[in-house]
Structure formats: structure tokens, C-alpha cells
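S.K.: After the sequence you'll find the predicted model.
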Amino acid sequence: MTELGVALGLVMVLEGVLYALFPEAMQRMMRMAIDLPPVNLRRFGLIGALAGFLVVWFIKG
């Protein structure tokens, strides 16, 4: 359970840093996401989740 908390905290740190350093780019990205069809958003979400799973799997072995 501790590792889950650490992982969620790191996600929040990374998201916060991106919004703090690149606010205009993040706004552009959100506008682009609104214009994407739901099937593409779902596809990108699944690809991102799979990539994250693979990273954790390789690191934790």
C-alpha cells in the first residue's frame, strides 16, 4: 500500500511540474484532447496504461 501512495504522489509531482513549467503547452494539449474523437482518447489512454504497466513490470521484475 505504501508503494501505491508513493506512485500516486510521484504522478502528482510530475503533473504539477508540467503545469508549472509549461502552462501554455498544457492548455494547447487540453484543447487538442477535446477535439479528438472518444475512440482515439480511449486508444491513447490504453496505450499509456500499458506502457506504465510495462515500466513497472520491468523495474519490479
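M.R.: That came through, no problem. Bear in mind the structure is a predicted one, so any value in this text is a computation, not a measurement.
S.K.: C-alpha only now, for contacts and for neighbours.
M.R.: Fine.
S.K.: Mind jotting down where the helices sit in this protein?
M.R.: In the chain, the helices defined using DSSP state H lie at 2-21, 23-35, 38-60.
S.K.: And for the second one, what's in contact with it?
M.R.: For helix 23-35, contacts defined as CA atoms under 8 Å, 6 or more residues apart in numbering pick out 18-19, 41.
S.K.: possible to save the helices of the chain as a markdown table with mean neighbour count?
M.R.: Compiled in a markdown table, the helices of the chain are given as follows (neighbours: other CA atoms under 10 Å):
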| stretch | mean neighbour count |
| --- | --- |
| helix 2-21 | 11 |
| helix 23-35 | 11 |
| helix 38-60 | 11 |
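S.K.: Okay, one more to line up with it:
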Amino acid sequence: MTDFAAAIGLVLVIEGAFYAAAPSLGKFMMRQGLAASDNQLRICGLAALAVGVGIVWLARS
């Protein structure tokens, strides 16, 4: 459970730093996401999931 809490904390740090550094870019990316089709978002989500699993696997081994 400690690792999960640390992971959530890191996500919030990265997201917060991104929006603090470039809020207009964040808004632009949100508009692009709204304009994307469900399949595009699904493929990007699956790709992000695979990359994330790979990073965790490499970091933990």
C-alpha cells in the first residue's frame, strides 16, 4: 500500500508541475483530447499503460 500511495503522490507532483509551468499548454492538450475519437484515446491509453508497466517492471527488478 505504501508503494501505491507513493505512486499516486508522484502522479500528482508531475501533473501539478506541468500545470504550474505551462497552463496554456495544458488547456490546449485538453481541447485536443476532447476533439480526439474514442479509439484514438483508447490506443493512447493502452500505450501509456504499457509504457508505465514497463517502467515499473524495470524499476522494480
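M.R.: Good, I have the coordinates. Everything numeric here is computed off the predicted structure, so don't read it as measured data.
S.K.: tm score of chain vs chain?
M.R.: Once superposed, chain against chain, the TM-score is 0.97 (TM-score structural alignment, normalised by the length of structure 1); 61 aligned residues with a CA RMSD of 0.4 Å.
S.K.: Let me have the contacts of helix 23-35 of structure 1 in a markdown table, extended by distance to residue 58 of structure 1.
M.R.: Converted to a markdown table, the contacts of helix 23-35 of structure 1 look like this (distance: CA to CA, whole Å):
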| residue | distance to residue 58 of structure 1 |
| --- | --- |
| 18 | 25 |
| 19 | 28 |
| 41 | 26 |
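S.K.: Report the contact partners of the residue nearest to the spatial centre of structure 1.
M.R.: When CA atoms, centre = their mean is applied to structure 1, the residue found nearest the centroid is residue 48 (6.9 Å). Applying CA under 8 Å, 6+ apart to residue 48 of structure 1 gives no contacts.
S.K.: likewise the one 3 residues further on?
M.R.: If you count contacts by CA under 8 Å, 6+ apart, residue 51 of structure 1 has none.
S.K.: and the gap between it and residue 25 of structure 1?
M.R.: Residue 51 of structure 1 sits 23 Å away from residue 25 of structure 1, going by CA to CA, to the nearest Å.
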